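Undergrad: My questions concern the predicted model and sequence given below.
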Amino acid sequence: MEASEYDVVVVGGGINGAGIARDAAGRGLSVLLCEKDDLARHTSSASTKLIHGGLRYLEYYEFGLVRKALQEREVLLKAAPHIMWPLRFVMPHDKHLRPGWMIRAGLFLYDHLARRQILPGSSGIDLRRHEAGKPLQARFGKGFVYSDGWVQDARLVTLCAMDARERGATILTRTACVGAQRSEGSWRIALRDASGAERTVGARVLVNAAGPWVGDFLSQVAQVKSARRVRLVKGSHIVVKKLYEHPYAYIFQNPDKRIIFAIPYEQDFTLIGTTDLEYRGAADQVAIDADETAYLCEMASRYFSKPVVPADVVWNYSGVRPLLDDESADASGVTRDYDLVMDQGGAPMLSVFGGKITTFRKLAEEAADLLQEQLGKGSGAWTARATLPGGDLPGGDFGKFLESLRQAHPWLPATLAQRYARAYGSRTEAMLSGARSLEELGEEVLPGLYEAEIHYLHRQEWACSAEDILWRRSKLGLHVPADGGEILARWLAEHVVNVTKSKDSPQIAPTGH
């Protein structure tokens, strides 16, 4: 640790916690962030990975939330063009569900609730002529196309934490906050690391960004009462071998009035999700069940000409969304908005309830405004025009950046150059560390994973386990052999000093590789 007294201690290393730490550090506040597991270990790596306004939320009259999210889409796309990019969505029209006029009206609102500079607007398409109609059943002749964005969600969290650190914050992963007490106008906070060692730090303001555990942290750790609650809703996704060749994603309407997405994923796969189910179990034990898998397969099969069946699933993941409890009767209808609650019964504590990945930057900005108000210091909002680490590409043009990277390193295989550019952007040179050949990247521990990248992820991005590297800092877990995690874990134990043994649950590896 660099200090024992901080302006702000943030508990929680998901997207909201990392975003708040980044914004606050950039304002000149002294910040410590602690996360009991890896960054983005839970909810923030289990999203549908969309930067979107939430077209379906218009049906719940959430115009303010949709507008705020639509405004944020292009802010984020400009901040990190390596890990985020525009995506066009096709909605086949099922005449037995929402009428065409309603969809057109919704898309008109979606196009005009916020100003667009990067993303094109919506239009109608003839699926009998359009390439997006080829994988669909012949009964779908009419459709609509509109724009949203895609994000590598877990990498977004890591980049926010990196930016916070580079602006002076202390980031402690695998470090739990096990006690928090008010004492003479400040907080005394007990932290316990993975080895079991404890130490105490002080903070003028405590931020509770514990996501699904926000209520537990209030009642069990800080012993503070709150009228606000989060509602835990499980969302599960399945990944299957690529179902089509074109670059469009799909949004499918279903008879239960829910929607699911089918999205091109990791070059060779299609991502299908999500479900919305009330969840009352342990937030760190969430997992897909057979009924959810069957549901996603059945709903996708209503549209694709080739049925999707459970045997097609090569990987799945589930997460718990800590939604702001608005007492909605339907889990799908629970608001995706957020609330920031400042408790001032002594030293101040800010608790974050709800939120979604698209609005994380705005949430963090509003939270940092509140922190500044409490502390009476800080330089003001700054993130709206700032790039994230690796995002400072010339002109924000990823294609030109990739071309220049390949020219500078002609020895890099095309697929590897593409992956490095997407993961690290302008930080790719730092990751390569002066290498002039594949041999200089060191041992190829797994296909496409070289020693230089592993060391970079460990030193710069807090990666401590095979799962950190294969499933959060990347999605290489989908591309390596089934025993790749075991091979990498053994290599880490032999070659990387002080690697923390991960307590993460094992991931399902794809078969047939």
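TA: Perfect, thanks for sending it.
Undergrad: Only C-alpha atoms from now on, for both contacts and neighbour counts.
TA: Fine.
Undergrad: do you know how far the residue located most distally from the centre of the chain is from Met349?
TA: Going by C-alpha atoms, centre = their mean, the residue of the chain most distant from its centre is Glu184, 37.6 Å out. Glu184 is 14 Å from Met349, where distance means C-alpha to C-alpha, to the nearest Å.
Undergrad: what do you get for Asp153?
TA: Going from Asp153 to Met349 by C-alpha to C-alpha gives 27 Å.
Undergrad: next one: Arg199
TA: Distance of Arg199 to Met349, given as C-alpha to C-alpha: 20 Å.
Undergrad: Of those two, give the one with the bigger neighbour count.
TA: Taking other C-alpha atoms under 10 Å, Arg199 and Met349 do not tie; Met349 has more neighbours (27 against 11).
Undergrad: quick one, helices of the stretch 401-513 of the chain?
TA: Using DSSP state H, counting those that start in this stretch, the helices of the stretch 401-513 of the chain run over 414-424, 428-432, 451-461, 466-467, 484-495.
Undergrad: can I get the ones you listed in CSV with mean neighbour count and distance to Trp315?
TA: Converted to CSV, these look like this (neighbours: other C-alpha atoms under 10 Å; distance: least, C-alpha to C-alpha, whole Å):
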stretch, mean neighbour count, distance to Trp315
helix 414-424, 18, 20
helix 428-432, 17, 28
helix 451-461, 17, 23
helix 466-467, 25, 14
helix 484-495, 16, 14
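Undergrad: Can you say which of those is nearest to Ala176?
TA: Ala176 lies closest, by C-alpha to C-alpha, to one member of these: helix 451-461, at 18.5 Å.
Undergrad: for the closest one, packing partners?
TA: Helices and strands touching helix 451-461, by 3 or more C-alpha pairs under 8 Å, 6 or more residues apart in numbering; DSSP states H and E, are helix 153-166, helix 428-432.
Undergrad: here's the one I want to compare it with:
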Amino acid sequence: MSQQNRYDLLVVGGGINGAGIARDAAGRGLSVLLCEQDDLASHTSSASTKLIHGGLRYLEYKEFGLVRKALQERETLLRAAPHIMWPLRFVMPHMPNLRPAWLIRVGLFLYDHLAKRELLPGSRGIDMRRHAAGAPLVDSIRRGFVYSDGWVDDARLVVLNALDAQEHGADILTRTKLVSARRANGEWQARLQRVDGSTLDVRARALANAAGPWVGEVLHGALGRGAQHGVRLVKGSHIVTKRLFDHDHAYIFQNPDKRIIFAIPYEHDFTLIGTTDVEYRNDPAKVAIDGDETRYLCESINRYFKRKIAPADVCWTYSGVRPLLEEEGADNPSAVTRDYKLELDDGEGAPLLSVFGGKITTFRKLAEEASDMLCRALGSNALTWTAGKPLPGGDIAGARFAPFADDFAKRHAWLPAPLARRYARAYGTRASRLVGNATSLAGLGKEIAPGIYEAELLYLRDAEWATCAQDVLWRRSKLGLHVAPGTLEAETAAIDAWFAAGCATPGLQDALNQGTKVAH
């Protein structure tokens, strides 16, 4: 913690926007504290469709500025973390009764040219009878289009932003909630509460409210203030099935209700399908898919694939609440803008910045604009810096993941190939810190659960704020999807027991010689 718990900036919210703001501001020299009431990315920011995209369908709503801004960010992000983000080709089957081909071609032309592209190829028409993506589809689909966007491991993106913020001097407190904050003597006097009930008093020259679905609750409750803008809570749910196709393209399907559904290769063995758009008025922490949403997603897929699916084929589901910027006249949740507004209240010499809306693709730009506003309010002229900087683990030569992964596997030939690939993909260049000086699997410590060794748990605990099996199996990774049938409960219990014990095999930390242990 900073001296006498005083900071330039207190950031409330450990989702992608909060972590992004903390990183940007800390890199500009501000002393920063971020508090998150749960784990990093434990809500909206781990429940996205995992896409870095401009939002092709937003062109129909004339959101040209938002689409352009998002398209400009795609390649910036892909270069920043090529281990957790990579290009993905999308196939759109043509359904003449939904949108005419000329309209799709116009939309794709705009999508290709609204922003400069260097990494991503442009769009083109395809013959579904000859393209690999046509084989799984019903025979009546003969034409289609293919275009480019990107994929991201959303929860790891949040963690890497928090990690970079910390490495630029920020303090990150998870499982720590803002209870109250009031302006006094030109600063914010805030009280935080840890999960064990203990409290911590801090002072900050400025406060950033990036609480996502809770932005209004923080304003009206903890801060006792109002705002010019508001958020509209919309639930988005996804289902995961066993793999429905063998190629590496994703699909974007048009529905008769004008919504679109994605079917995306996921975790090697699965297909991710989503998302829904449902108005939500309950506790964002308790959001879950319902039967109607599951049936809707299955029926949407069954219009296109030869192989039909039913709710019984669903392996896993997840849901999140999107805090969309409230707009007048937008009755359809799908039509509500995915853009954002930053509201600055500079009263009494203690700035308050509140974030309304946003999407994962534009988080870096949002954080940059937020830090610009906060720096001006605090009298700092620090310059922007994140556009060309890699995230932790992303300093991969030429942003080319495949050669890097091959080299990592060769340098650690004793690692089983799938494990070496997973370490490289999840941690990038930081994978070497995890492995340390180990020269055999025994050097990674005990195997706490299949494929999960103590060295990885040590790294996740000491460098990435993991405190339990849920953090490890479902946010820092999706290993929970890969456990053998009937063993998830036992593996969860084993990992939780390791965290509860609070120590690893004696001497393991020294043997690994990572030098990455930090206090949180």
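TA: Perfect, thanks for sending it. Remember, it's a predicted structure, so these values are computed and weren't measured experimentally.
Undergrad: Can you show me the helices along structure 1?
TA: 15-26, 63-79, 100-112, 153-166, 214-216, 290-301, 360-375, 398-408, 414-424, 428-432, 451-461, 466-467, 484-495 (DSSP state H).
Undergrad: Single out the most deeply packed of these.
TA: helix 15-26 (a mean of 30; mean count of other C-alpha atoms under 10 Å).
Undergrad: Count the residues that sit near Asp330 of structure 1.
TA: Asp330 of structure 1 has 10 neighbours, counted by other C-alpha under 10 Å.
Undergrad: what does it align to in structure 2?
TA: By TM-score structural alignment, Asp330 of structure 1 lines up with Asn332 in structure 2.
Undergrad: Look up how far Ile261 of structure 2 lies from its match.
TA: Counting by C-alpha to C-alpha - Asn332 of structure 2 and Ile261 of structure 2 are separated by 16 Å.
Undergrad: Same check on Glu343 of structure 2?
TA: 32 Å.
Undergrad: and if you look at Lys242 of structure 2?
TA: Distance from Lys242 of structure 2 to Ile261 of structure 2, by C-alpha to C-alpha: 17 Å.
Undergrad: now the strands for the stretch 1-150 of structure 1?
TA: In the stretch 1-150 of structure 1, the strands defined using DSSP state E, counting those that start in this stretch lie at 5-11, 31-34, 50-51, 84-92, 123-126, 142-151.
Undergrad: for the stretch 201-350 of structure 2, same thing?
TA: Using DSSP E, counting those that start in this stretch, strands in the stretch 201-350 of structure 2 cover 231-242, 250-254, 260-266, 270-274, 278-279, 314-325, 340-345.
Undergrad: Next up, the contacts around Arg419 of structure 1.
TA: The contact partners of Arg419 of structure 1, by C-alpha atoms under 8 Å, 6 or more residues apart in numbering, come to none.
Undergrad: Structure 2: which residue goes with that one?
TA: By TM-score structural alignment, Arg419 of structure 1 lines up with Arg422.
Undergrad: Next, format the strands of the stretch 1-150 of structure 1 as TSV and append mean neighbour count.
TA: Formatted as TSV, the strands of the stretch 1-150 of structure 1 follow (neighbours: other C-alpha atoms under 10 Å):
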stretch	mean neighbour count
strand 5-11	24
strand 31-34	27
strand 50-51	24
strand 84-92	23
strand 123-126	15
strand 142-151	21
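Undergrad: Go through those and name the closest to Ala194 of structure 1.
TA: Checked against C-alpha to C-alpha, the stretch from those lying closest is strand 31-34, at 11.9 Å.
Undergrad: what's the mean gap between the closest one and the aligned bit of structure 2?
TA: Overlaying structure 2 shows strand 31-34 of structure 1 at a mean distance of 0.3 Å from the equivalent residues (mean C-alpha distance after the TM-score superposition for structure 1).
Undergrad: That strand packs against which elements?
TA: strand 5-11, helix 15-26, strand 170-172, strand 175-183.
Undergrad: Could you dump the ones you listed into TSV and include distance to Ser437 of structure 1?
TA: Shown next, in TSV, are these (distance: least, C-alpha to C-alpha, whole Å):
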stretch	distance to Ser437 of structure 1
strand 5-11	42
helix 15-26	35
strand 170-172	33
strand 175-183	38
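Undergrad: Give me the buried positions along stretch 200-218 of structure 1.
TA: 201-215, 217-218 (16 or more other C-alpha atoms under 10 Å).
Undergrad: Kindly report the same for stretch 461-475 of structure 1.
TA: Buried residues in stretch 461-475 of structure 1, counted by 16+ other C-alpha under 10 Å: 461-475.
Undergrad: nearest to Arg139 of structure 1, of those residues?
TA: Looking across these and measuring by C-alpha to C-alpha, the closest to Arg139 of structure 1 is Lys475, at 35.4 Å.
Undergrad: aligned partner of the closest one in structure 2?
TA: Lys475 of structure 1 maps onto Lys478 in structure 2 when the alignment is built from TM-score structural alignment.
Undergrad: give the contact list for that match.
TA: Lys478 of structure 2 makes contacts with Glu267, Val472, as judged by C-alpha under 8 Å, 6+ apart.
Undergrad: Can you give me the distance of it to Ala469 of structure 2?
TA: 11 Å.
Undergrad: Please apply the same query to Glu326 of structure 2.
TA: 36 Å.
Undergrad: Would you mind giving the strands of the stretch 201-350 of structure 2 as TSV with distance to Gly13 of structure 2 and mean neighbour count added?
TA: Shown next, in TSV, are the strands of the stretch 201-350 of structure 2 (distance: least, C-alpha to C-alpha, whole Å; neighbours: other C-alpha atoms under 10 Å):
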stretch	distance to Gly13 of structure 2	mean neighbour count
strand 231-242	15	22
strand 250-254	32	21
strand 260-266	28	22
strand 270-274	25	24
strand 278-279	23	17
strand 314-325	13	21
strand 340-345	15	18
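Undergrad: so which of those strands comes closest to Gly125 of structure 2?
TA: strand 250-254 (14.1 Å).
Undergrad: counterpart of the closest one in structure 1, which residues?
TA: Taking TM-score structural alignment, strand 250-254 of structure 2 hits residues 249-253 over in structure 1.
Undergrad: The residue farthest from the centre of structure 1 -> structure 2?
TA: Glu184 of structure 1 maps onto Asn185 in structure 2, by TM-score structural alignment.
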